[in-house]
Each structure stands twice: as structure tokens, then as C-alpha cells.
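Peer 1: the following comprises the amino acid sequence and a computationally predicted model.
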Amino acid sequence: MAGMGQTARAPSTAQVPTRTDSWPWPDYLRSFACAWDICQAAWLPPRDLRTLVRRRWQNLVSFARDRSALYRALYAGVREQDLESLSALPIVTKTMMMNGFDKLVTSPALQRRTLEAFIADPQRVGRPFAGGFAVWTSSGTSGEPGIFVHDASALAVYDALQLYRFRGAAASIEMGVSSLALGRFALVAATGGHFAGVASVERLRSMFPWMAQRLRVITLMQPLDMLVAELNEYQPSLIATYPSAAALLAQEQQAGRLRIDPTQVWTGGECLSEATRQIVQETFGADVRDEYGASEFASIAVGCPAGWLHVNADWVVLEPVDDQYQPVAPGQPSHTVLLTNLANRAQPLIRYDLGDSITVRAGPCECGNRLPAIHVQGRGDDLLELHGRGGVAVRLLPLALTTVLEEGAGLYDFQLVQLGPRALRLHVGVREHAKADRARSALRGFLDCQGLDGVRIDQDTGPPRCRGAGGKLRRIIRESEQHEPELATNH
């Protein structure tokens, strides 16, 4: 990849490597150039950063017009002078992207039909597609799932951002010392799909076999006592998980059932409240770090000690807008946010409606970081607590429940409401009524495995309620919570 001020280059779309289960050997020259670029950009004066970003998005737009049939058609009616302003370009939605997928991507190897066959195989999670592309899927919180393909240059950018912005400048030394000291990393997450976090860990395990025993994905889909037992056996020195799961593990640690001693806890996928941060930090005596990412761009923003998320604005552009796609002023929450990924050429995303609501900080952050600071709001799903055999309380994480319905039944437009300690109601969107029985069966199987075979599942033919900012559903709700203000959440 090119150095400072130049645009990242994707692998040639004219010569796609043969499909293989092995990742190419790391391009250390590209990684070094990318790391140098990112370290410099963090300290650029605002004017120079704007110049760098403008050059990158203009190059991206030019590339997309030339190589993507969808963007070529989309920009056909755009006046030449409007191509000089990112905010003047048309908006792309997830529905547009998925309906026109084969026309949007820039490589002939990236066809929706073959990609869907690839992601249908759970054994391929974290494996390369067509020799060097990463494939990630997103949840259907707006009613439709997404497929996202990232090229080698984009992956190099994401890796460098997470290494030098999220983990800190001394991360490489820390990780090296940790490895020599037999430290272990655990991603505690929902499994069953090609989710970005899980796929990224499996990619690292594949690329660096000598580290595979020290990198583990631990599924949240198993009963809590089994999760606790696996963590106790593995003894991770570093845990990455959702804030709700981190809080749950802190409760288990306080109760004496979980007995681990991590030095760091990384959180993402949901909002990390200050109360949760304090509980996790005090319980484990660990450094807690937060990150905002998505399948569309792995590391959008990183947390700071002041409680803000700082956007990696040299490689991703965020435009907060209202429900008419008009700009929203700093200090005001947006209806949604438009994302432009400056790193990825395989599947260009330019002014893509991400669906999250953000609030941009009006002034500089007291932490000293010059990059733009934001807060993120979203759907705010609830942790459920149901009563199992003998009245034993069983807590279920919302992301585990949504994964059961999405991956087990292909259901995306739904809402699951807890009616009481032994009753749930499943709302299914009109377009997906045919999947209702399969969804109920998948949910029944999951509950039975959790010791909740006595819990009743009612079905409602009415549409899901309680949509959040940007049209995203609150999908897992305790009945008493339905009319309360929404909690914040990351994508």
C-alpha cells in the first residue's frame, strides 16, 4: 500500500487468485506503510487531514465510476461539478447494495450466488474467498442482512487501525511479551455466522498457526455454566466481548463461579456505559477498552478515557444526517449516519446508510485526541432473565438470541418480547411469516439446551414494534422496558 497522502490500492480485479483455503503470506511492506500512514495521520492538523481525506474519496469515486456498474449508473446523472463534493453524491442503502450486488462489486469473482454458497458453510468462517478476500455478514437489524467483501488493502488498514489506534502504540510490544509469556486471547461472542469479529480471529489463526493455540473463539450460544467452565479452563489474559456479556461475566466473577484474571477486556458491538466500564474494571482489575466497528468497516472509532469514541477519520467518513438525509449539526443526535469506506475497493461503499444514530462532539475532546469524537445510539436490546427447571434464573444475552433466529431460521424482521419469567412472544414481520414455524423451532431448541424447556413461546402476527434510530429494531425486549427510553448501542 502507498504511504502517507496516497490512496490504498486493492488487488487487481483483472487477475483474481484461485480460490484456496490458505491466506496469502502477510505483505509486511504493505503493513509497515499502512502503520506509518496511520501513525502520522493521527497528528495531522485538521486542514491537512481534510486534504488527505478529500484526495482519498475523490480517488475512490473515480475508481467506482470506472469499475462498478452500479456506481457508473448511479452517477450518470450527476453534474461534473457535483463530483467535487461528497455530500452532493447519491446515497446507497443496504437494499440497493444487496439488490444490485453483482453490479456494485469490482471483481468478477465476487458474485452474490457464489458468496452465499460460501457463507452457508460454517467451516469457511475466517477463510479467504477467491484467494484473498475476507467475507463478513451483518445482522438484519434494519430488516435485511448484508454481505460485505474486503480486499487485502482494506484488511491491512483495519489491522493497522486496531493495532495502533485501538490497542495503542505499544501494542506490538505488549502482544509479543504476552505471547512469550504464554498469554491467551479469547473472543467471547455469538457464533454460527461469518461475523466480522469471529471471522477476523479465525483469519489470524489460519495465517499464524503457531499462535492458534493462544487465540480462541468461545461461543456465547452455550449455557452460562459451560461458558464459565470453559473460561476457567482456558484462563485468558485478554478477553474481547460485548459490554452486556462483560457485565454478565463480572457478575459470575463476583459470585465466585468464574475465576479468571485478564489484564485487558475489549468491548464492542454494543454501547459501553460508564457503569458497565467501572463494574468490569473493578471486578477484574483489568484495563477496559472500547471500539465501534461494523461489517462495513472493521474499526470505525476507538474509545478514550473521557468516554467518547474517536473516529478513524483518515480512512472512514461519517456524515450524520436527519430522516431527510440533511446534515445534522454537532451536538445533535442524527437519525442515521452515512459511511464512506476509503480503504476497500472490492465492494465500494460511498455514502452508505449505516442505520446508526450518532452525536458528534461540538468541541475538542479533553483526552487530547485530535480525531473527531462521537457518541453512538442504536436499538438497545435487553438482557432477558427467564426461569428454568426448579425456578432457577437463566440469563440470556440479546446477541445470542438474535443469532439463533437469524442463523437458525433465516429470520431477520422480528422482535422477541419477554412477557414474564416463563413466557416469550415472537413478532414476525409480514414479509417473513413463512419462516415463523422454523424460527419458533430454532428458538425452542436453544431454550431447551439452556434448561428452559418450560418457557412458553407465543407467536404474534402483528409487525414488530419499537424501531430505533435509523429504522433499526429493538429486537429483544423485556415487556416492562418497551416504553422506556432507548439504550445506546454500537453497530
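Peer 2: Nice, thanks for sending it over.
Peer 1: going forward, measure contacts and count neighbours with C-alpha atoms only.
Peer 2: Noted.
Peer 1: mind giving me the packing neighbours of the one helix or strand Leu401 maps to?
Peer 2: Using DSSP states H and E, Leu401 maps to helix 398-409. When contacts are defined as 3 or more Cα pairs under 8 Å, 6 or more residues apart in numbering; DSSP states H and E, helix 398-409 packs onto helix 436-449, strand 476-478.
Peer 1: which is the succeeding secondary structure element to the longest one?
Peer 2: Using DSSP H and E, the next helix or strand after helix 436-449 towards the C-terminus is strand 456-460.
Peer 1: who's in contact with that following strand?
Peer 2: Arg422, Ala423, Leu424, Arg425, Leu426, His427, Val428, Arg440, Arg444 (Cα atoms under 8 Å, 6 or more residues apart in numbering).
Peer 1: second structure follows, compare the two:
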Amino acid sequence: MADASQRSAVMFRTLNLIRASRLARQAQLMSRADLLKLQEQRWRAMARHALEVSPFYRRHLKGIDVERCQLTDIPPITKELMLENWDEIVADPRLRRAALDAYLKEPKNWNRLHHGRWMVSTTAGTSAVVTPTVHDVNAVDWIYATANVRHSASPRSSADAAEEPSSPGLRRRLKVIAFVTDASPAISAIMYRTRPRIGALFSRYHAISITAPWPEILAQVQRIQPDAMMGYASLLGRLAKAQLSGELNIRMPQGRGYLSAGGDATTPGIRDLCRRAFGIEPFSTYGCGETLGIARQWSGMQHMLCHDDLLAFEAVDAQGQPVPEGVLSDHALATPLMNKALPLLRYRINDRVKLGPVDSEWPFRRIEQLIGRSSMNYTFKTPEIRAFTGMLFLFKMDERDDVAAYQFRQTAPDAVEALVVPSPGVDEARLVRGMEEQMRHSLDQAGCNAVKVSARVVPQILPDPRTGKVEQNVPLPEE
């Protein structure tokens, strides 16, 4: 009976992936106008679904006609509002908050779909508040489908390539390393562990714990000899340094091989390290636990492109009004269009983004700049209390090609320092002076004139032992 159930689940996901891939190909071949019509159809359908299943949304949208309103007429929802009303938002009684908290306390559940229908995990996201997330399997498979059909310079060539046969008998399967955490039910790890089995026909996947000792990580990568790697940008940069120093010796295939980076900043320095070490530049990905994929970069792309058929993504100012193209937003609002388990309409994300024009080949809008994958806030005492957002330190960092990795750390109530790993060939003394001047300018603009700044060069920045991520801002713990 169990085998029959497993076969049925595999068949369901296979058919789901085929359908999602077909619809994704259709969407990427549309004109921009037709794509926006499709997007509107989908967000209105999600709004109708929210009204049907959610007492919260029936209050939240009172007086709004979702058949005629504009998306901007719908009031946004914050993480705090979502958490306060969780049990009245989720679509199924089995997804109540207490039940999910109990479910996630059992590590054995981190390797399976809840009731075979939902991927359940946690995320700290940009707020450092641990948040449950739940996605129905249909929404998850759309992410896999778009990754399969969007990977070349134009939508036509990408769709054609996706239809080519690629079975093990015709083409060697890629060896792919996914760096995951086994210390918590993080969404990236659970996505890997619950991936569709059909993916094994095209790639051989190997999971490596990002919290393992560094020598052990290097030994596993050396043994596997991967064709592709997926993980934090900071980890890929560290592996590139190991390759250049001779600690690691792998040969990644040009053309088919890839590096997929997400979760922290893919700096120009990390791009350069990976290019020199592996002959491959990493692709950037952008998403959050509550919405899954928002945008990604792929072969032939200079920028990330929004998945405008999977979500409606808005860049807005502090008052929630749309900002013009090319202007950095105060925050963003996302409306996922596929996940009916946890309907979110205009969900606030505390990232600052600069949207660009629609791509010349694809009907998707570009993201030209992304700042704020951390919203860590500093409290300085000089002795006056001064509040400072770590985002201000990050504004210029994605423009610097002289820094491979970095971290800002509060060292005292009135002091902060920058740890920097320089790009090869950089004048270290000049880099330190430049970083200190940049920090001084950011703090002075925020009225933190008495805060002391310093910068120093380090050979590497160690990741957080729990998450494996290199945190970009580390304030002192709250008293």
C-alpha cells in the first residue's frame, strides 16, 4: 500500500511539473502587455481564494471589490500582521500555528512533505524573527519548473532547450552539490530534501551540511568533483579562494556547469573569485521564505529578472507609493500567485530594490539593485542613544570590486568595525582608508557622529556556526 502511495505521489508531482513547465514556457513567450494581463488574472484569483478561506482577509478587504479594484487598492500585510492572524489566514485547519510548531520540533519531519501536500519550514528572512512558512506542493513545483525552462539568453531558445531530450542514456547527468543546513528546518534545506524524484533523471544531487567543519566540506567537494554548486554566495567565494590557493582542485564543465548563489550578497569580488577559480560566474537568485522565488539571473543575463508570472512585485516608498523605474525603494511588496496554502496579498519585504526596465528579450522586469538582505539594527550609546540601520552600510558595498567579502560588527556601545577580505591585488592600506571613510559618511548622515569607526583586513570571515551564512551586520546583543 505504501509503495502504491509513493508511486502515486511521484506521478502527481511529475504531471504537476510538466504542466507548470508548459505554462511557464507560454508565459515567457508572451508580450509584456499579455503577461501583465495574466498576472492580473492570477492575483485576482488569489484574492478571491483568500476571501473564501480566510476570516482575516474578509475583515482586511472589507469594502474592496476584488473583481474591479487595482492591486494598489489592497492594503499591505506585514510579517507582524501575518503572525498575529496566522490561524485565520491559512487555508487548512491542519496548518494552524501550534500544530506546525509541534511538527517542526521533530527533525524527522524536515525531510518530508506535511501530509504529502505542504512544504513546511522556518525562515528568519530580513527581520531576524523566526517565522513559519508553508507552501503547497504546486507552488514549490513552479519554482523547479521555471528553473528548468529559463536558462538561456532568449525565451525562445530557452524553451527549445528545455524540450530537448536529456535522459541519462543521451547525456551525462550533472553532479550537483547543494549546501544545506541540518541544524534547523530552513527552507533551502527542506526544498532540497523534498525535491521531485524525477529530477534524479537529469542530475545527481549531493547534500553537504554548511555547518560541517571547513576541512570536511573541502574533502567532500574534492571527492564529489561537482559540475554545479548551489549555496550562499559567501560560501561559494570561500570555495573559490580554496581553489585558487590549491586547497581544492576541481574542474567544472564550461557551458553546462553552473554556480547558483543566494541568501547573501554576491559581491563583485565573489564574482571575480569564482570566474578565476572555476571559469564560471555565479548566478544570483532572490527570494524569501514566505514567497519563494522572486527573481533570478541566468545565462546571458546581466541582471536578475522578476518572475512576473509567479508573483506581483512592487517597489514602494516609505508611504507605500510606487517609486519610478531606476529609483531605490524604501521596501517592497510581494503577492505570490501560486501558493494557496498561505495566501499573501501585498506582503511587505524589508529589502530595498531598484527596478529597471523590462528586459529586451524576456517580458520580465529587471532588478538593477538589491540592498538589505539584513535588517539588523544598531543601538549606539555615545552616551546619547542613537539608532542606526545596518542597511546604510550596505548601500555602496555592491558597487565595490575591491572587496571579496565583508562584515560590519559592533565592538562597543560607541564603536563599529568592518572586516574585509580584499580582492586579489588590492592595496590593503588604501582599502582600509576607503572603508573607514565610507562608514564615517554613513554614520554622520544618520546623526551618529560620535560613533568610532575602524576597518581591518582579514584572510576570511567565518560563517555563523548555526546557519552557515556570513552575516553582513552584527550588532551587539540587546540588553
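Peer 2: Perfect, I can see it now. Treat the numbers as computed from the prediction; the structure is a model and nothing was measured.
Peer 1: next, the TM-score between them, please.
Peer 2: Here the TM-score for the pair of chains, by TM-score structural alignment, normalised by the length of the second structure, is 0.72; 390 aligned residues with a Cα RMSD of 3.6 Å.
Peer 1: after the helix holding Leu401 of the first structure, which helix or strand is next?
Peer 2: strand 414-420.
Peer 1: residues in contact with the next helix or strand after that following strand: which ones?
Peer 2: Following strand 414-420 of the first structure in sequence order, the next helix or strand is strand 423-428 (DSSP H and E). By Cα under 8 Å, 6+ apart, the residues outside strand 423-428 of the first structure that reach it are 413-419, 436, 440, 455-464.
Peer 1: do the same with stretch 156-171 of the first structure
Peer 2: If you take Cα under 8 Å, 6+ apart as the criterion, stretch 156-171 of the first structure is touched by 30-31, 34-35, 38-39, 172, 289-291, 297-299, 302-303, 312, 343.
Peer 1: from those, which land in strands?
Peer 2: Of the contacts of stretch 156-171 of the first structure, the ones assigned to strands by DSSP state E are Arg289, Asp290, Glu291, Val302, Gly303.
Peer 1: surely the last one touches Val288?
Peer 2: No: using Cα atoms under 8 Å as the test, Gly303 of the first structure is too far from Val288 to be in contact (9.6 Å).
Peer 1: tell me the secondary structure for the residue nearest to the spatial centre of the first structure?
Peer 2: Central residue of the first structure (Cα atoms, centre = their mean): Ala294, 3.0 Å from the mean position. Following DSSP: H, G, I helix; E, B strand; the rest coil, we place Ala294 of the first structure in the coil state.
Peer 1: so what corresponds to it in the second structure?
Peer 2: Taking TM-score structural alignment, Ala294 of the first structure has Cys288 as its aligned residue in the second structure.
Peer 1: its match: what's it in contact with?
Peer 2: Thr123, Gly125, Ile294.
Peer 1: most neighbours, which of those?
Peer 2: Counting neighbours by other Cα atoms under 10 Å, Ile294 leads the contacts of Cys288 of the second structure with 22 neighbours.
Peer 1: would you mind measuring from that one to Thr411 of the second structure?
Peer 2: Separation of Ile294 of the second structure from Thr411 of the second structure (Cα to Cα, to the nearest Å) stands at 35 Å.
Peer 1: try Leu15 of the second structure
Peer 2: 54 Å.
Peer 1: ok, now Val120 of the second structure?
Peer 2: 37 Å.
Peer 1: of those two, who's got more company?
Peer 2: Taking neighbours as other Cα under 10 Å, Val120 of the second structure and Thr411 compare with Val120 leading, 26 against 15.
Peer 1: Leu113 is in contact with that one, correct?
Peer 2: Yes: counting by Cα under 8 Å, Leu113 is a contact partner of Val120 of the second structure at 7.2 Å.
Peer 1: ok so, going back, what's the closest of the ones in strands among the contacts of stretch 156-171 of the first structure to Phe101 of the first structure?
Peer 2: Taking Cα to Cα as the measure, Phe101 of the first structure lies nearest Glu291 of these, at 28.4 Å.
Peer 1: burial count for that closest one?
Peer 2: Neighbour tally, Glu291 of the first structure, other Cα under 10 Å: 26.
Peer 1: so what's the closest residue to it other than its chain neighbours up against?
Peer 2: Using Cα to Cα, 6 or more residues apart in numbering and skipping the chain neighbours, the partner closest in space to Glu291 of the first structure is Val302 (4.4 Å). Residues in contact with Val302 of the first structure (Cα under 8 Å, 6+ apart) are Arg165, Phe166, Asp290, Glu291, Tyr292, Leu309, His310, Val311, Asn312.
Peer 1: switch to 10 Å and redo it
Peer 2: By Cα atoms under 10 Å, 6 or more residues apart in numbering, the contact list for Val302 of the first structure reads 161-162, 165-167, 268, 289-293, 308-312, 373-374.
Peer 1: in helices, which of the residues you listed appear?
Peer 2: Leu161 (DSSP state H).
Peer 1: which of the contacts of Val302 of the first structure are buried?
Peer 2: 161-162, 165-167, 268, 289-293, 308-312, 373-374 (16 or more other Cα atoms under 10 Å).
Peer 1: tell me which of the helices and strands packed on helix 398-409 of the first structure approaches Thr283 of the first structure most closely.
Peer 2: Distance to Thr283 of the first structure, taken as Cα to Cα, is lowest for strand 476-478 among these, at 26.5 Å.
Peer 1: skipping adjacent residues, who's closest to Thr122 of the second structure in space?
Peer 2: Thr122 of the second structure sits nearest to Pro132 (Cα to Cα, 6+ apart), 4.4 Å away.
Peer 1: quick check: the one you found is in a strand.
Peer 2: Yes: checked against three-state DSSP, Pro132 of the second structure lies within a strand.
Peer 1: that one contacts Ala102, doesn't it?
Peer 2: No: the criterion here is Cα atoms under 10 Å, and Pro132 of the second structure misses it with Ala102 at 11.3 Å.
Peer 1: who has more neighbours, those two?
Peer 2: The neighbour comparison of Pro132 of the second structure against Ala102 (other Cα under 10 Å) goes to Pro132, with 21 against 9.
Peer 1: I'd like to know how far the counterpart of that one in the first structure sits from Ser87 of the first structure.
Peer 2: Here Pro132 of the second structure is matched to Ile147 in the first structure, going by TM-score structural alignment. Distance of Ile147 of the first structure to Ser87 of the first structure, computed by Cα to Cα: 25 Å.
Peer 1: which secondary structure elements does the biggest helix by length in the second structure contact?
Peer 2: Using DSSP H, we find that the single longest helix of the second structure is helix 2-28. When contacts are defined as 3 or more Cα pairs under 10 Å, 6 or more residues apart in numbering; DSSP states H and E, helix 2-28 of the second structure sits against helix 32-53, helix 137-149, helix 155-162.
Peer 1: what stretch of the first structure lies opposite the first one in the alignment?
Peer 2: This means helix 32-53 of the second structure. Under TM-score structural alignment, the match for helix 32-53 of the second structure is residues 46-67.
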